[in-house]
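Novice: next come a sequence and a model predicted from it.
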Amino acid sequence: MRHKICMVSDFFYPNMGGVESHIYQLSQCLLHRGHKVIIITHAYGERSGIRYLTNMLKVYYIPMGPFYNQCVLPTLFTSLPLIRNILIREGITIVHGHSAFSALAHETMFHAKTMQLKTVFTDHSLFGFADASSLLTNEILKFSLSDANHAICVSHTSKENTVLRASLQPSLVSVIPNAVDSTVFTPDVTVRNPRRIVIVVISRLVYRKGMDLLAGVIPKICQRHSDVDFLIGGDGPKRVDIEEVRETYQLQDRVTMLGSLPHSDVQNVLNQGDIFLNTSLTEAFCIAIVEAACCGLQVISTRVGGVPEVLPDELITLAEPSVKSLLSALERAIEKKRKNTALPPDEMYMRMKDMYRWQDVAVRTEKVYDMIADDLPLDLSDRMWRYRKHGLDFPAFLFMIGVVIEFLYYCLLEYFIPRKDIEMAEDFSRKFHEVKEDSFEEAETSHGYNLRSRKER
């Protein structure tokens, strides 16, 4: 079954991160499997309008700028005319939103249900139940997923968290992990410094990534081990704290700050290190530790969220989210490096290369699409009932009013800008892949042997 999918999130290239990489890699694999995929995100500076990426992956950078933390200002109704136009032009049947933080994802899924399209949501994060930010996000997620056809989480811990936060039935949530391109993340010990032990940290430098813990670990490790250096990639508000530690303890020559890294440079940075350190306070999956293990680094991580599910015990050392526990784990890893008793990088790579593959993620996501393809569309009364079941408190009343207003607005758009007046877009990605297939067939005929089987291998 061929699907026409719209991936939507506030987080996409040129912004860098796990969600951005997930959307791009999944889209490429779905294109390769014959589906139509487009992406909707907000404008990034001068990057606005329609752009084409590898394999004719079409990206709509709609003219809405980020308002806070790379997310657009939630407006609910004002984006409907543009989103409706795009979804009709492209003949979209499934809208797939990513990240609970993304206002654009929630808005587009809301519009899609008004248009009686199928919706899927992937949650990439864990949230608490106490602070104001989490309470607000959880309330939005509860109503946003009330009428979604299915939800996907990246770990079993993340699934439990999402089911509780959004009051979902567990049967409506699937677990599909992240993945890594093992052809890119390969070990290269030739770039390591044999006279130094390098601890690599690649992360957003924010509070939830445990930068306060990192600031406590760095001076103690440097004081106890004169042959250990730190290599830190990433940027964020907590960068100031790390730089203050470096200045206070005069560690400028032992703590290198690389700033924000393009994803293409991550593999080169990882291969310069011997140990990878993750100090997150909350984590649904953590793709960074998988990339580090593929490059043959010893992995040290806090035991939080879905991290214990990601790697087998022999490939990771887990510590409690405290400076004392992280110091103990790091010193064990440093001792293994000195005695050369750590698992060899090549052996780690051989164990990791087929563990998390994007092709497997695409196949499992495709099964979710197939499963919801026959779901009956929800009319206005069905959606009102789904909101009503959460109670008659103020948020429920607000969303029910919003659904009615959105429906009336949508009816006006259907009358004044009818579908028949919207020009359908060319599916260049399908033509591109057909041309590629034809070129392989011609090459097979002219050379007299099966290039397709070699390509598949």
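Specialist: Happy to help now that I have it.
Novice: hey, let's count contacts and neighbours off CA atoms from now on
Specialist: Fine.
Novice: where do the helices sit along the stretch 151-300 of the chain?
Specialist: 156-166, 211-224, 239-248, 263-270, 287-294 (DSSP state H, counting those that start in this stretch).
Novice: next, the buried residues of the longest one.
Specialist: For helix 211-224, the buried set under the neighbour-count rule, 16 or more other CA atoms under 10 Å, comprises 211-219, 221-222.
Novice: and it, how far out from the chain's middle?
Specialist: 29 Å (CA atoms, centre = their mean, to the nearest Å).
Novice: helices and strands around it, which ones?
Specialist: strand 228-233, helix 239-248, helix 323-339 (3 or more CA pairs under 8 Å, 6 or more residues apart in numbering; DSSP states H and E).
Novice: distance to Pro237 added to the buried residues of helix 211-224, as JSON lines?
Specialist: As requested, the buried residues of helix 211-224 are arranged in JSON lines below (distance: CA to CA, whole Å):
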{"residue": "Met211", "distance to Pro237": "10"}
{"residue": "Asp212", "distance to Pro237": "12"}
{"residue": "Leu213", "distance to Pro237": "15"}
{"residue": "Leu214", "distance to Pro237": "14"}
{"residue": "Ala215", "distance to Pro237": "13"}
{"residue": "Gly216", "distance to Pro237": "17"}
{"residue": "Val217", "distance to Pro237": "18"}
{"residue": "Ile218", "distance to Pro237": "18"}
{"residue": "Pro219", "distance to Pro237": "20"}
{"residue": "Ile221", "distance to Pro237": "23"}
{"residue": "Cys222", "distance to Pro237": "23"}
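Novice: comparison target below:
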Amino acid sequence: MPYNIAMVSDFFFPQPGGVESHIYQLSTKLIDRGHKVVIITHAYKGRTGVRYLTNGLKVYHVPFLVIYRESTFPTVFSFFPIFRNIILREEIEIVHGHASLSSLCHEAILHARTMGLRTVFTDHSLFGFADAGSILTNKLLKFTLSDVDHVVCVSHTSKENTVLRASLDPLMVSVIPNAVVAESFEPLPANSSNKNVQLDPLQRGRSVPRSRHFGQHDVITIVVISRLFYNKGTDLLIAAIPRILAHDPYVRFIIAGSGPKAIDLEQMLERRVLQDRVELLGPVRHEEVRDVMVRGQIYLHPSLTEAFGTVIVEAASCGLYVVCTRVGGIPEVLPPHMTTFAKPEEDDLVLATQKAISAFRANKVRTEKFHDQVKMMYSWTNVAERTERVYDGITGALSEEEFYGDTSGGGWSATRGRAGVQSFAFIDRLKRYYGCGIWAGKLFCLCAIIDYLLLQFLEMWAPRSNIDIAKNWPKKDRAGAGVQEEIGIDAARPLRHPARHKADRRYQEYST
């Protein structure tokens, strides 16, 4: 059954990153499966208004104030008028929010529930329980997820973390991992180089073929592509690089990425006089990541916390051997023969990297089959199919037994109706919010009441009948004969809401 879906997050292109790539790839695959998907995010450096991307993916860039790491200032209610307008224009049925630190995501889920829409939340991060920032984030997450229909996490470790942080029933949470477009991360062919080519990875555009054996005096290049933030292990990387280079004079580094720790990295290179052995590329676009990766043989990922780590899947797909820290969901991502794990400590990271270099010197690492193996393990089509099943479960297309399995011993709240699917009744919503804490519960109930009153005001001030229905992107018909114009609805699928027909006809008259 096709759905109209709104993906909402502060994090989207043109900013590079795993969450941004996840939203884009999932959205395009859902469109391929017959669904309508729009993305709602904030404006980026003058990119304001409506943009169309590949495959007819529509993006709404809302002009909101950005305060920290591309997150918008939390306003709670000021987003509601424009959000409601978009939802009604696009006839959205499911709102899917992404990322715990996205203000737009939390606000969209609150407003969507007030409007009577089904909601899904995908968590891409891990958080602690002791520091002040994590405590506040976890309380906000508990507020949002108290009234959401289903939660998706990208790893089993992430699921455990989210269940504990938001006090969720584990049956409400599904694990759907990230994936990779394997065709965009292909290794170099075996015949891409010859004996006359100088195999110096520091020369731009030069790469080492995957089939080459490395002697004691051949250069081995270690690639790092990451945001240069504390949680990505940049301090650990800065401490480890001089020791790794001192141990082997035929090792080079290529580092791509930007962030507040970039200045510390540059200062270390100047102080140690390592500029000739470490190449800093700065920020690179996602489509350039493969060209950087194939210049190396080892990918180093020193992250201190990670829910999944899509970049290490991309590195393995490019034929790189991965050295990474054993934190978060990283141990779930790749099989043991593709990785060497280290503790998030300087000594252990240096030791693991030296071990990987020695394995290359002894020709014990064979990466020729990595690409085909990754291609078999991860697919965005599979991610879209599993996400579509979540949508079927929360809308009732799947029965409770089909979606959740045997819930006879369940212990589900009576206010939820079907297992895990929250009731729209306002009193039930207030009961769920009230249980979030002695003081926080009352504050959350107050937010829900104000949101409800604001909706009633918007219904009078800007009636639904005055909002034009947006045209859908033209699609090929099922017979494949040309392209048909869609005015408001897709003629290839049944009309789910008969009341829309009059609005569709009115919009057709207006547009002509």
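Specialist: In hand now; what should we look at? The shown structure was predicted, so the numbers you read here are calculated from the model rather than taken from an experiment.
Novice: closest one to Ile372 of structure 1 among the helices of the stretch 151-300 of structure 1?
Specialist: helix 156-166 (18.7 Å; CA to CA).
Novice: and the closest one, how far from structure 2 on average?
Specialist: With mean CA distance after the TM-score superposition for structure 1, helix 156-166 of structure 1 departs from structure 2 by a mean of 0.2 Å once superposed.
Novice: show me how far that helix is from its chain's centre.
Specialist: 17 Å.
Novice: buried set for it?
Specialist: Buried residues in helix 156-166 of structure 1, defined by neighbour count with 16+ other CA under 10 Å: 156-159, 161-163, 165-166.
Novice: equivalent analysis for stretch 424-442 of structure 2, please.
Specialist: Going by neighbour count (16+ other CA under 10 Å), the buried part of stretch 424-442 of structure 2 is 424, 428-430, 432-436, 440-442.
Novice: any chance of the residues you listed in TSV, with secondary structure and distance to Ala112 of structure 2 too?
Specialist: As requested, the buried residues of stretch 424-442 of structure 2 are exported to TSV (DSSP: H, G, I helix; E, B strand; the rest coil; distance: CA to CA, whole Å):
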residue	secondary structure	distance to Ala112 of structure 2
Phe424	coil	11
Asp428	helix	16
Arg429	helix	13
Leu430	helix	15
Arg432	helix	16
Tyr433	helix	15
Tyr434	helix	19
Gly435	coil	20
Cys436	coil	20
Ala440	helix	21
Gly441	helix	20
Lys442	helix	20
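Novice: which two in the residues you listed are spaced the farthest apart?
Specialist: Phe424 and Ala440 (21.1 Å).
Novice: would you map the helices across the stretch 351-457 of structure 1?
Specialist: 358-372, 380-388, 394-416, 428-447, 451-456.
Novice: now tabulate the ones you listed in a markdown table and tack on distance to Leu330 of structure 1.
Specialist: A markdown table is the format used below for the helices of the stretch 351-457 of structure 1 (distance: least, CA to CA, whole Å):
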| stretch | distance to Leu330 of structure 1 |
| --- | --- |
| helix 358-372 | 31 |
| helix 380-388 | 49 |
| helix 394-416 | 47 |
| helix 428-447 | 48 |
| helix 451-456 | 42 |
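Novice: any idea which of the ones you listed gets closest to Thr75 of structure 1?
Specialist: Nearest to Thr75 of structure 1, of those and by CA to CA, is helix 394-416 at 11.3 Å.
Novice: where in structure 2 does that closest one align, residue-wise?
Specialist: Alignment of helix 394-416 of structure 1 against structure 2: residues 439-461, by TM-score structural alignment.
Novice: so Tyr52 of structure 2, which state does it fall into?
Specialist: Assigned with DSSP: H, G, I helix; E, B strand; the rest coil, Tyr52 of structure 2 falls in the strand class.
Novice: that one reaches Lys58, doesn't it?
Specialist: Yes - using CA atoms under 8 Å, Tyr52 of structure 2 is in contact with Lys58, at 4.6 Å.
Novice: settle it for me: which of the two has more neighbours?
Specialist: Lys58 (20 against 12; other CA atoms under 10 Å).
Novice: quick check: that one touching Thr41?
Specialist: No - at 11.0 Å, Lys58 of structure 2 does not count as touching Thr41 under the criterion of CA under 8 Å.
Novice: perfect, that will be all.
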